[in-house]
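Asks: let's see this in three dimensions:
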Amino acid sequence: MDIKKDVQKQFGRSANSYVTSEIHQKGKDLQKLIEIANLTGNEDVLDIATGGGHTANAFAHYVKHVTAVDLTAEMIKVAKAFIEANGHHNVSFIQGDAEELPFDHDRFDIVTCRIAPHHFPNVNKFIESVHKVLKPGGIFLLDDNVSPEDDDQDQFYNNIEKKRDYSHFRAWKKTEWIRMLEEKGFNIEEMYRFEKTFQFDSWCNRMKLTEKEKNDLSEYMLHATPNIKKKFHIEVIENTIISFKGEAIIIKARKN
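Replies: Modelled structure (predicted):
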């Protein structure tokens, strides 16, 4: 089974939990995306890998139209229900692949993608696809979890994400994102880094881990080096992991 089928399987069965997820629904990054977009109300926006529809829902209030695309049919269904229940009727929904976007060249004013690119097996194809569908001078707003620059810490973070979610491909380093975007024809205009606290139980339960999978993941994290435990602020009470911290970035990039 390839990674895209893994994504469809994993998110098909977890679709509703992403609509209600606190970290997806109420993250402060959503307001930052709106703020730095400098919206006029006339924008045609594409939201890639819309998931529970939170980004599309946030932008729908401020722009002319949003197209929400996702690889997984179940995600499209729950996102549509969520957004329309909020009274937005300027959003259309299309099932599609982030790496092969089914849209014309130079179509959108803004492209957003939030908490999703770590699932994409060919991130360079994704960036090329975004560049293709953006109008000249258009804005790409990227928002995703990232791994630390240190190689051991990078490996640890990607390992725990993969153990938790088999559809995880790779969380990239901040420097990797900057390099890839600039190589594909974008200018980086703004970047923001922020910490994210993950509650271990809800983080695992969102992916419907079995007790054995959860225990194996817990053991792996408990046996991490002191340096890694310090970096990720792994909180442990009576040999039970309560939470840990990761990091994410928002990048505002403009198409050359």
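
Asks: only C-alpha atoms for contact and neighbour calcs from this point on.
Replies: OK.

Asks: for this protein, what's the longest strand?
Replies: The strand spanning the most residues in the chain, taking DSSP state E as the definition, is strand 240-255.

Asks: in that one, what's buried?
Replies: Along strand 240-255, these residues count as buried under the neighbour rule (16 or more other C-alpha atoms under 10 Å): 241, 243-246, 248-255.

Asks: repeat that for stretch 106-117.
Replies: 107-117.

Asks: chain center to it, what's the gap?
Replies: Once both centres are worked out by C-alpha atoms, centre = their mean, to the nearest Å, stretch 106-117 turns out to sit 11 Å from its chain's centre.

Asks: same deal with stretch 193-207?
Replies: Centre-to-centre, stretch 193-207 and its host chain are 13 Å apart (C-alpha atoms, centre = their mean).

Asks: for that stretch, which outside residues touch it?
Replies: Identification of contacts with stretch 193-207 by C-alpha atoms under 8 Å, 6 or more residues apart in numbering yields 10, 14, 17-18, 164-165, 214, 241-250.

Asks: go on, stretch 50-58?
Replies: Contact with stretch 50-58 is made by 15-16, 18-19, 24-25, 30, 34, 47, 66-70, 75-76, 78-80, 82-83, 86, 88, 91, 112-114, as judged by C-alpha under 8 Å, 6+ apart.

Asks: the stretch 151-256 of the chain: strands as residue ranges?
Replies: Taking DSSP state E, counting those that start in this stretch, the strands of the stretch 151-256 of the chain run over residues 186-199, 235-237, 240-255.

Asks: of all the ones you listed, which one is nearest residue 95?
Replies: Ranking the strands of the stretch 151-256 of the chain by their distance to residue 95 (criterion: C-alpha to C-alpha) puts strand 240-255 first, at 24.6 Å.

Asks: could you give the angle of the closest one to strand 186-199?
Replies: Angle of strand 240-255 versus strand 186-199, following axes from the mean of the first three to the mean of the last three C-alpha atoms, to 10 degrees, is 170 degrees.

Asks: pull out the buried positions in stretch 23-42.
Replies: Residues of stretch 23-42 classed as buried under the neighbour-count rule (16+ other C-alpha under 10 Å) are 23-25, 29-30, 33.

Asks: what does stretch 55-74 give?
Replies: 55-61, 63, 65-74.

Asks: one more, for comparison:
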Amino acid sequence: MNHFDKYEEKGPYHWKALYGEGWMRSSPRLHARYDIPIRLLSSRLNLENSTGLDVGCGDGVLLYKIRKLGGDIVGLDTSETGLQLAKEQLETRGVLSTRLINSSCYEMPFDDGRFDYVTSVELIEHLQDVNRFLGEVRRILRPGGWFVCTTPNRKENQAPDTVRDPFHVHEFSPAELSKTLSKVFKTTEVYGAYPSALDKLYVRNKRLECSDKVARLVFRAFSFLFFNPYVERLDDKPTTSNSLLVSVSKQ
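Replies: Next up, the predicted model:
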């Protein structure tokens, strides 16, 4: 099964994990997957007065979060099923008229300089031709526009030309991600997210002792009522303790 056929098997599984069963079952870690790009963009531009594109939008969670903030954003994906689920989930929640495009990320159907920002959430590790994709992102960004990208962090002891996930084509180290993006964009910053210290607090193993279950519930309640530590904690010098890399590049 192709990785992106998960929508046909599981339906809108990101929505189920985030909004399906209330805050007690909602994942702060998964919310951060979408809220970190929003945090970084919001500190660099006014989302309400900007037009963005989410490449690899899937079932549309990032589109929803940005539209609820008053932003204008287009979603693009190769999965027709994912886009249909995105449309249904957005409209169910009163977010109407979101433009959804079924297209390859290598030849995107937009004019040069069309967008103020572009996002890609855990996409580039799946691509056969990352440089071609980045060239397209640069083309459709306006001068001074922003590109925010997230991707899993390659482990230090990982053998060359290997991947931990069989659906990945290539996994990046912080240095390699910075080098790849710097060839295309004027400036690039790479941060580390999802530190292992937080993962130890927010245990993900389903077979938990009672004390661990209580700890996870407290962590979720704190994240829901106050702030999400996964969003607030970004390391400007990523290490192998960070399982996710987040980059911000300027056109």
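
Asks: if we can go back for a sec, of all the strands of the stretch 151-256 of the first structure, which one is nearest residue 145 of the first structure?
Replies: Between the strands of the stretch 151-256 of the first structure, strand 240-255 lies closest to residue 145 of the first structure; by C-alpha to C-alpha that is 4.0 Å.

Asks: chain center to that closest one: distance?
Replies: Worked out by C-alpha atoms, centre = their mean, strand 240-255 of the first structure lies 9 Å from the chain centre.

Asks: report all helices and strands that that strand contacts.
Replies: helix 28-37, strand 134-146, strand 186-199, helix 200-205, helix 211-222, strand 235-237 (3 or more C-alpha pairs under 8 Å, 6 or more residues apart in numbering; DSSP states H and E).

Asks: redo these as CSV? Include distance to residue 51 of the first structure.
Replies: Formatted as CSV, those follow (distance: least, C-alpha to C-alpha, whole Å):
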stretch, distance to residue 51 of the first structure
helix 28-37, 14
strand 134-146, 13
strand 186-199, 19
helix 200-205, 16
helix 211-222, 24
strand 235-237, 29
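
Asks: deepest-packed of these, please.
Replies: Compared across those, strand 134-146 shows the largest average neighbour count, a mean of 22 (mean count of other C-alpha atoms under 10 Å).

Asks: show me what contacts the alignment partner in the second structure of residue 143 of the first structure?
Replies: Residue pairing (TM-score structural alignment): residue 143 of the first structure is matched to residue 150 of the second structure. By C-alpha under 8 Å, 6+ apart, the contact list for residue 150 of the second structure reads 120-123, 244-247.

Asks: separation between the residue nearest to residue 150 of the second structure when sequence neighbours are not counted and residue 92 of the second structure?
Replies: Among residues not flanking residue 150 of the second structure along the chain, residue 246 sits closest, at 4.4 Å (C-alpha to C-alpha, 6 or more residues apart in numbering). Counting by C-alpha to C-alpha, to the nearest Å, the gap from residue 246 of the second structure to residue 92 of the second structure is 30 Å.

Asks: got it, and residue 3 of the second structure?
Replies: 26 Å.

Asks: do the same with residue 59 of the second structure
Replies: 13 Å.

Asks: again with residue 32 of the second structure
Replies: Remark: distance between residue 32 of the second structure and residue 92 of the second structure (C-alpha to C-alpha) = 23 Å.

Asks: show me what residue 227 of the first structure aligns to in the second structure.
Replies: So residue 227 of the first structure corresponds to nothing, using TM-score structural alignment.

Asks: residues near residue 227 of the first structure, how many?
Replies: Residues near residue 227 of the first structure, counting by other C-alpha atoms under 10 Å, number 11.

Asks: the one 4 residues further on now?
Replies: Neighbour count of residue 231 of the first structure, defined by other C-alpha under 10 Å: 14.

Asks: that one: what's it in contact with?
Replies: Counted by C-alpha under 8 Å, 6+ apart, residue 231 of the first structure has contacts residue 153.

Asks: how about residue 100 of the first structure?
Replies: 125-126, 129.

Asks: what's the spacing between it and residue 52 of the first structure?
Replies: Taking C-alpha to C-alpha, one finds residue 100 of the first structure at 21 Å from residue 52 of the first structure.

Asks: do residue 35 of the first structure as well
Replies: Distance from residue 35 of the first structure to residue 52 of the first structure, by C-alpha to C-alpha: 21 Å.

Asks: now tabulate the buried residues of strand 240-255 of the first structure in TSV and tack on distance to residue 173 of the first structure.
Replies: Supplementary listing: those in TSV, determined by distance: C-alpha to C-alpha, whole Å:
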residue	distance to residue 173 of the first structure
241	25
243	22
244	18
245	16
246	12
248	10
249	10
250	12
251	13
252	16
253	16
254	20
255	21
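
Asks: chain center to stretch 125-139 of the first structure: distance?
Replies: For stretch 125-139 of the first structure, the distance to the chain centre is 17 Å (C-alpha atoms, centre = their mean).

Asks: that one vs the second structure, average distance?
Replies: Stretch 125-139 of the first structure, aligned to the second structure and superposed, deviates on average by 0.6 Å (mean C-alpha distance after the TM-score superposition for the first structure).

Asks: now what about that stretch, what contacts it?
Replies: 37, 98-101, 103-111, 120, 140, 180-181, 184-186, 252-256.

Asks: what's the span of it, first residue to last?
Replies: Start-to-end, stretch 125-139 of the first structure (C-alpha to C-alpha) is 18 Å.

Asks: quick one: the helices in the second structure?
Replies: Assigned by DSSP state H, the helices in the second structure fall at 6-10, 13-19, 28-42, 61-68, 80-92, 130-140, 174-182, 196-201, 210-225, 229-232.

Asks: quick one, which of those is nearest to residue 190 of the second structure?
Replies: helix 174-182 (6.4 Å).

Asks: so what touches the closest one?
Replies: Contacts of helix 174-182 of the second structure (C-alpha under 8 Å, 6+ apart): 131, 134, 153-154, 188-190, 238, 245, 247, 249.

Asks: what's residue 68 of the second structure aligned with over in the first structure?
Replies: Checking TM-score structural alignment: residue 68 of the second structure goes with residue 61.

Asks: mind listing what that match touches?
Replies: residue 88.
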